[in-house]
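Asker: here are the coordinates; sequence isn't available:
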């Protein structure tokens, strides 16, 4: 089976890097993710990544505790850079050239985000990791993923999560919950399914970028998604339920 997608935007939550830990980064999980990315890069896939920071600091929670929201969000952005650098290190240990580009300048540790530079890195076969979100408070890393995907002309957004798709009910609470195979953007928005935040969904809808939601913890799922196998749920098609 050949490649279905040539240039992808992979959205990783900060929690995805925790594994079973209560806080921080599990090196084994990072190594596993890096290995899967290494395999698809070797097949010629151009990979851009947006990583969250919730395993270290989440701006919304900081604001809920009384912190100024903008300040809390900036701290969260810095947390994403820590995760980006950790993932960069794991990829480069696999001899994959990787560049971290940040929306907040940190020139001693990463390059500033410049759209044309990011695209050039991808064309040269380098993995690009976008850190510091969009550089603006009040916007999530989901929105950053949709924005960067549109900017670099990515063909798809892969939303790697801890569940195997989008359900019509919470599968933890309802054992009869059914998984959607595909969904329209409008259905996600009108039914508030929380696949990604509404701004991210709207951006993908406006730019006709499909979103594929799948379980990151299943080994080989990133490659299966790149190859076009039917895993998880695709947002951007018709509404079909399994």
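Answerer: Thanks, I have the structure now. Not measured: the values here are computed from a predicted model.

Asker: C-alpha from now on. contacts and neighbour counts both.
Answerer: Fine.

Asker: can you map out the helices along the protein?
Answerer: For the chain, the helices defined by DSSP state H cover 27-42, 59-64, 69-93, 115-123, 141-151, 185-190, 198-206, 221-226.

Asker: looking at the ones you listed, which is buried most?
Answerer: Counting by mean count of other CA atoms under 10 Å, helix 141-151 has the highest mean neighbour count of the helices of the chain, with a mean of 24.

Asker: residue 230 - how many residues pack around it?
Answerer: Residue 230 is flanked by 13 other residues according to other CA atoms under 10 Å.

Asker: report the separation between it and residue 182.
Answerer: 10 Å (CA to CA, to the nearest Å).

Asker: can you redo the helices of the chain as JSON lines with distance to residue 104?
Answerer: Output for those, formatted as JSON lines (distance: least, CA to CA, whole Å):
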{"stretch": "helix 27-42", "distance to residue 104": "24"}
{"stretch": "helix 59-64", "distance to residue 104": "16"}
{"stretch": "helix 69-93", "distance to residue 104": "8"}
{"stretch": "helix 115-123", "distance to residue 104": "14"}
{"stretch": "helix 141-151", "distance to residue 104": "13"}
{"stretch": "helix 185-190", "distance to residue 104": "30"}
{"stretch": "helix 198-206", "distance to residue 104": "20"}
{"stretch": "helix 221-226", "distance to residue 104": "29"}
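
Asker: next one for the comparison:
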């Protein structure tokens, strides 16, 4: 007999993770066991009846800003970074579907042979049918990060919160890896994140979330069961806004 899923206050959420989260202990690329572990985390929340959107960065394969810093023209570098996010999205789709979770990869840059183009009403319908929607290729425009893309898509999809999976269990006043006396916030305002220059998301994403009153929940993706636990009202995390 299956375990009864715990009640959750959220019906539709956005999960934003970095591309680096998929490379495990490697310095580059995809680490299949790590991809599978994250897919299992997503499935555990999907099993609660929550509708899930995802945006995955591309920094494990190519980061536009790094390419630009090495002399590559910024627009070209950003488009290459967008294509990297499509590769990550396809890897996550494969892992989720191996677990029996129906998934759609939806790209802001049309590439019909491998994924769907972004059409808002169609994406909403996929969510209503309990398919996980992975939004790839950022916003489709250079000079915008995947943080901004996640906030934009979360707003368009009427998500109730953005879950930002990181390597630490919330937002700290300084880097907890380098400073033992770092203090974690339980709650912090959008404006404080901006004025204190806390590295939660880039400023455009924070401002867009603030303008749409969209809370950002920062938690550790490395904590097994952390995503599901927070949705069930447990765990350690920081809420930005809300």
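Answerer: Yep, it's here. Since the model is a prediction, treat every value here as computed from it, not as a measurement.

Asker: so residue 129 of the first structure makes contact with residue 98?
Answerer: Yes: the pair residue 129 of the first structure / residue 98 is scored as a contact, 7.4 Å apart, by CA atoms under 8 Å.

Asker: residue contacts, the aligned residue in the first structure for residue 233 of the second structure?
Answerer: Matched across to the first structure, residue 233 of the second structure falls on residue 228, judged by TM-score structural alignment. By CA atoms under 8 Å, 6 or more residues apart in numbering, residue 228 of the first structure lies in contact with 3-5.

Asker: of these, which ones are shared with the second structure?
Answerer: Retained in the second structure (both residues aligned by TM-score structural alignment, their matches' CA atoms under 8 Å) from these: residue 3.

Asker: between the contacts of residue 228 of the first structure, which is nearest residue 202 of the first structure?
Answerer: Using CA to CA, residue 5 is the member of the contacts of residue 228 of the first structure that lies nearest residue 202 of the first structure, at 21.5 Å.

Asker: for residue 158 of the first structure, see how far away the closest one is.
Answerer: 11 Å.

Asker: comparing those two, which residue is more hemmed in?
Answerer: More neighbours surround residue 158 than the other of residue 5 of the first structure and residue 158, with 23 against 16 (other CA under 10 Å).

Asker: tell me the contacts of that one?
Answerer: With the criterion set at CA under 8 Å, 6+ apart, residue 158 of the first structure makes contact with 8-11, 211-214.

Asker: alignment lookup: residue 160 of the first structure to the second structure.
Answerer: Match for residue 160 of the first structure (TM-score structural alignment): residue 165.

Asker: how far away is the nearest residue in space to that match that is not next to it in sequence from residue 229 of the second structure?
Answerer: The shortest distance from residue 165 of the second structure to any non-neighbouring residue, by CA to CA, 6 or more residues apart in numbering, is to residue 221 (4.8 Å). For residue 221 of the second structure, the distance to residue 229 of the second structure (CA to CA) stands at 11 Å.

Asker: which residue numbers in the first structure does stretch 37-54 of the second structure align to?
Answerer: Mapped onto the first structure using TM-score structural alignment, stretch 37-54 of the second structure spans residues 32-49.

Asker: residues near the counterpart of residue 97 of the first structure in the second structure, how many?
Answerer: Aligning on TM-score structural alignment places residue 97 of the first structure opposite residue 102 in the second structure. Neighbour count of residue 102 of the second structure, defined by other CA under 10 Å: 16.

Asker: thinking residue 102 of the second structure is in contact with residue 95, fair?
Answerer: No: contact criterion CA under 8 Å: residue 102 of the second structure and residue 95 do not qualify, at 10.6 Å.

Asker: list the contacts of residue 17 of the second structure.
Answerer: So residue 17 of the second structure contacts 54-57, 164-166 (CA under 8 Å, 6+ apart).

Asker: which of the residues you listed still touch in the first structure?
Answerer: Under both residues aligned by TM-score structural alignment, their matches' CA under 8 Å, what the contacts of residue 17 of the second structure keep in the first structure comes to 54-57, 164-166.

Asker: map residue 216 of the first structure across to the second structure for me.
Answerer: Under the alignment (TM-score structural alignment), residue 216 of the first structure pairs with residue 221 of the second structure.

Asker: residue 74 of the first structure too?
Answerer: So, by TM-score structural alignment, residue 74 of the first structure is matched to residue 79.

Asker: gap between residue 227 of the first structure and residue 219 of the first structure?
Answerer: In terms of CA to CA, residue 227 of the first structure sits 14 Å off from residue 219 of the first structure.

Asker: same drill for these two, tell me which one is more crowded.
Answerer: residue 227 (16 against 12).

Asker: from the middle of its chain, how far away would stretch 225-236 of the second structure be?
Answerer: Stretch 225-236 of the second structure sits 16 Å away from the centroid of its parent chain (CA atoms, centre = their mean, to the nearest Å).

Asker: same question but for stretch 39-48 of the first structure, I mixed them up
Answerer: On CA atoms, centre = their mean, the centre of stretch 39-48 of the first structure falls 15 Å from that of its chain.

Asker: what's the closest non-adjacent residue to whatever residue of the first structure lines up with residue 198 of the second structure?
Answerer: Taking TM-score structural alignment, residue 198 of the second structure has residue 193 as its aligned residue in the first structure. Leaving out its chain neighbours, the residue that sits closest to residue 193 of the first structure by CA to CA, 6+ apart is residue 166, at 7.9 Å.

Asker: and stretch 45-61 of the first structure, what's buried?
Answerer: By 16 or more other CA atoms under 10 Å, the buried positions in stretch 45-61 of the first structure come out as 45-60.

Asker: quick check: of those residues, which lies closest to residue 103 of the first structure?
Answerer: residue 50 (11.5 Å).

Asker: was I right about that closest one contacting residue 14?
Answerer: No: counting by CA under 8 Å, residue 14 is not a contact partner of residue 50 of the first structure; they are 9.8 Å apart.

Asker: name the residues of stretch 125-143 of the first structure that are buried.
Answerer: 125-135, 137, 139-143.

Asker: the most centrally placed residue in the second structure: what's it in contact with?
Answerer: Centroid check for the second structure by CA atoms, centre = their mean gives residue 16 as the closest residue, at 0.8 Å. If a contact means CA under 8 Å, 6+ apart, then residue 16 of the second structure has 54-56, 147, 150, 162-165 as its contacts.

Asker: show me what it lines up with in the first structure.
Answerer: By TM-score structural alignment, residue 16 of the second structure lines up with residue 11.
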